[in-house]
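S.K.: Only the shape, not the letters, is given here:
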């Protein structure tokens, strides 16, 4: 039985799939399986997958009707035999030591629930992906852990897998919130570039950047689903509104004080004098 199951869903990404699978094959740690999930893809995903399964028996193939990324991941993980899961989208890649370093960390930290690493962007944009450092309260506001992080299959089972209703993105963000709030486990970031995220014009992350309405809908959905967590961490809506009203009041009072200060006659005179002396000084300096 393998220790790690890498799950690679594919829909219309057959052109990138060999790069993703090669990055798995290149791993320095050999005890893995890789499940390629064909999510009803209309391209040649099946042919590419069979080619890699013939190349190495650690690659396995699963075909299903199209159901979206969450559905495809869930199907692959349900089939997985590994204790730990590593999702990998078909157009991305992982570093050669990623699995090895993650398993080393697991040996010494049994309370870890999620392991990820530094990341690099490639494709239409290249450079280190500068993600904010993980903090539980901060991840409730926005995600800083990409999809290709390690977690236990038993934790996936406990929370019921990825939410198949999130078909427009950020399903990994909701998954991390659900997992961390349910298991109370720790998060570890490896000081190693373990993940390579492909930037392309039709990337889901680029699509969401341009669609504010979709982003708002996903935010509302996630917050409603985990309303008890948000209330516990940030208070009720009434409490948040009260704090907001207090901040507005403080801002108004501060603005009033600033206005009075700037219009206080001695201050005006000092500003004029300062400006005059500065012009005289600058003129002498440059002569």
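M.R.: Nice, thanks for sending it over. Computed from a predicted structure; not experimentally measured.

S.K.: rest of the way, CA atoms for contacts and neighbours
M.R.: OK.

S.K.: Show me the contact partners of whichever strand or helix holds residue 70.
M.R.: Using DSSP states H and E, residue 70 falls within helix 69-79. Helix 69-79 is touched from outside by 5, 7-9, 35-39, 62, 64, 66, 85, 87, 153, 161-164, 166-167, 171, with contacts defined as C-alpha atoms under 8 Å, 6 or more residues apart in numbering.

S.K.: Give me the distance from that helix to the chain's centre.
M.R.: Put simply, helix 69-79 sits 18 Å off its chain's centre (C-alpha atoms, centre = their mean, to the nearest Å).

S.K.: buried set for that helix?
M.R.: Buried residues in helix 69-79, counted by 16 or more other C-alpha atoms under 10 Å: 69, 70, 71, 72, 73, 74, 75, 76, 77.

S.K.: Let me know the distance separating the residue nearest to residue 60 when sequence neighbours are not counted from residue 8.
M.R.: Leaving aside its sequence neighbours, residue 60 sits nearest to residue 35 (C-alpha to C-alpha, 6 or more residues apart in numbering; 4.7 Å). When distance is defined by C-alpha to C-alpha, to the nearest Å, residue 35 is 6 Å away from residue 8.

S.K.: What is the strand ranked longest in the chain packed up against?
M.R.: Longest strand in the chain by number of residues, with DSSP state E as the criterion: strand 186-199. Using 3 or more C-alpha pairs under 8 Å, 6 or more residues apart in numbering; DSSP states H and E, the elements in contact with strand 186-199 are strand 93-94, helix 98-108, strand 112-123.

S.K.: What are the contacting residues of the first one?
M.R.: Residues lying outside strand 93-94 but in contact with it, judged by C-alpha under 8 Å, 6+ apart, are 19, 20, 21, 23, 24, 194, 195, 196, 197.

S.K.: Is it possible to mark the buried ones in those residues?
M.R.: Neighbour-count burial (16+ other C-alpha under 10 Å) applied to the contacts of strand 93-94 gives 19, 20, 21, 24, 194, 195, 196, 197.

S.K.: what residues are up against the last one?
M.R.: By C-alpha under 8 Å, 6+ apart, residue 197 lies in contact with 91, 92, 93, 119, 120, 121, 122.

S.K.: Could you list the buried residues of the helix or strand hosting residue 245?
M.R.: Assigned by DSSP H and E, residue 245 belongs to helix 237-262. Counting neighbours by 16+ other C-alpha under 10 Å, one finds that helix 237-262 has no buried residues.

S.K.: putting a second one here so we can go through both:
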């Protein structure tokens, strides 16, 4: 039986308009030892038709349909099926540069995970969206602390920037937490780095992150509450693993979220502007 180097897991829910281009970016990889698992999470659009076109074209593409259960459910479905030595997560609207697998496999020599750089781009204009970029490169000296403290302030790891060992998931029964509406990726990365020994980096842009109106909601209060729920889950995780020092780090992150999140920015900025206008008006009136 031939060993598959990489399992690509692509959850898709009503993203047929982008899926074809995403699958093409997989097909064009210069490294040929891979399987691509397309997990249709109960789509009602043309996702199945797009997927079947690629299944017919190349038997490395495999299509599976399940009842809708959300992103984490679809990723976990794919992880159970994955046969590859390494895992590549890829959302159905994002893209890989053709040499990504080839170059990251070199970087993965004696490491557990390799992270590359990425480009956020506007779907309509193909222009860089600079304000949506945060570095994906964690501090190699203290992986867990770096991911906890810097997440969404200095750091973000889009799932398709990483290529990582599958056996770490299997040995530690590591999956995505399906109870979370958001920040499940943060919880996943914190746990993965906890179980990892060494990370490597490729500073080249080998992944592209699409920005479009159909992206998942960024509702402020929903994201904030999800972040706090994720912290509670990680606190329980480290408690069970008898790692109290990480509880103190999580407490620091919780305080940061609560401090910066008392008001949404869209509320804060108008208030600040209003205060400035009133202050100038009083100064003019006083003169």
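M.R.: Here it is on my side, so go on. Because the structure is a prediction, the values reported are computed rather than measured.

S.K.: Buried subset of the contacts of helix 69-79 of the first structure as a PyMOL selection?
M.R.: Typed into PyMOL, the line below selects the buried ones among the contacts of helix 69-79 of the first structure, using 16+ other C-alpha under 10 Å:
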select buried, resi 5+7+8+9+35+36+37+38+39+62+85+87+153+161+162+163+166+171
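
S.K.: Tell me the secondary structure of residue 41 of the first structure, please.
M.R.: Using DSSP: H, G, I helix; E, B strand; the rest coil, the structure places residue 41 of the first structure in coil.

S.K.: hmm, back to that, and the contacts of residue 197 of the first structure as TSV, adding distance to residue 237 of the first structure and neighbour count?
M.R.: Below are the contacts of residue 197 of the first structure laid out as TSV (distance: C-alpha to C-alpha, whole Å; neighbours: other C-alpha atoms under 10 Å):
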residue	distance to residue 237 of the first structure	neighbour count
91	40	24
92	39	22
93	41	25
119	36	22
120	38	20
121	38	17
122	41	17
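
S.K.: Can you pick out the most distant pair from the residues you listed?
M.R.: Largest separation among the contacts of residue 197 of the first structure by C-alpha to C-alpha: 91 and 119, giving 14.5 Å.

S.K.: what's the counterpart of residue 63 of the first structure in the second structure?
M.R.: Under the alignment (TM-score structural alignment), residue 63 of the first structure pairs with residue 65 in the second structure.

S.K.: Would you mind listing the residues in contact with that match?
M.R.: So residue 65 of the second structure contacts 39, 40, 41, 42 (C-alpha under 8 Å, 6+ apart).

S.K.: Just the element for it, please.
M.R.: Using DSSP H and E, residue 65 of the second structure maps to strand 61-66.

S.K.: Mean deviation, that strand versus the first structure?
M.R.: Aligned to the first structure and superposed, strand 61-66 of the second structure gives a mean residue distance of 0.7 Å (mean C-alpha distance after the TM-score superposition for the first structure).

S.K.: That strand to helix 71-81, inter-axis angle?
M.R.: Orientation check (axes from the mean of the first three to the mean of the last three C-alpha atoms, to 10 degrees): strand 61-66 of the second structure against helix 71-81 gives 130 degrees.

S.K.: And strand 61-66 of the second structure, how far out from the chain middle?
M.R.: Per C-alpha atoms, centre = their mean, the displacement of strand 61-66 of the second structure from the mean C-alpha position of its chain is 21 Å.

S.K.: Likewise for stretch 132-145 of the second structure?
M.R.: In terms of C-alpha atoms, centre = their mean, the centre of stretch 132-145 of the second structure is set 13 Å apart from its chain centre.

S.K.: try stretch 249-256 of the first structure
M.R.: Its chain's C-alpha centre and that of stretch 249-256 of the first structure lie 37 Å apart, by C-alpha atoms, centre = their mean.

S.K.: check which helix or strand covers residue 8 of the first structure.
M.R.: Using DSSP H and E, residue 8 of the first structure falls in strand 4-10.

S.K.: which bit of the second structure covers that strand?
M.R.: The alignment of strand 4-10 of the first structure onto the second structure (TM-score structural alignment) covers residues 6-12.

S.K.: Could you single out the nearest of the contacts of strand 93-94 of the first structure to residue 105 of the first structure?
M.R.: Minimum distance to residue 105 of the first structure across the contacts of strand 93-94 of the first structure is 13.8 Å, recorded for residue 194 (C-alpha to C-alpha).

S.K.: give the contact list for that closest one.
M.R.: With C-alpha under 8 Å, 6+ apart, residue 194 of the first structure has these contacts: 94, 95, 96, 97, 98, 116, 117, 118, 119.

S.K.: Next: residue 180 of the first structure.
M.R.: By C-alpha under 8 Å, 6+ apart, the contact set of residue 180 of the first structure is 113, 186.

S.K.: Can you find the partner of it in the second structure?
M.R.: Following TM-score structural alignment, the counterpart assigned to residue 180 of the first structure within the second structure is residue 193.

S.K.: what do you get for residue 88 of the first structure?
M.R.: In the second structure, residue 88 of the first structure lands on residue 90 (TM-score structural alignment).

S.K.: I figured that match hits residue 7, correct?
M.R.: No: using C-alpha atoms under 8 Å, residue 90 of the second structure is not in contact with residue 7, being 10.4 Å away.

S.K.: Quick check: residue 163 of the second structure is in a helix.
M.R.: No: read with three-state DSSP, residue 163 of the second structure is strand and lies in no helix.

S.K.: what residue of the first structure takes the place of it?
M.R.: For residue 163 of the second structure, the aligned residue in the first structure is residue 150 (criterion: TM-score structural alignment).

S.K.: ditto for residue 105 of the second structure
M.R.: Mapped onto the first structure by TM-score structural alignment, residue 105 of the second structure lines up with residue 103.

S.K.: ditto for residue 174 of the second structure
M.R.: In the first structure, the residue paired with residue 174 of the second structure is residue 160, using TM-score structural alignment.

S.K.: quick one: that match and residue 26 of the first structure, what's the gap?
M.R.: Remark: distance between residue 160 of the first structure and residue 26 of the first structure (C-alpha to C-alpha) = 31 Å.

S.K.: Compute the distance between the match of residue 180 of the first structure and residue 87 of the second structure, please.
M.R.: Remark: distance between residue 193 of the second structure and residue 87 of the second structure (C-alpha to C-alpha) = 15 Å.

S.K.: Thank you, goodbye.
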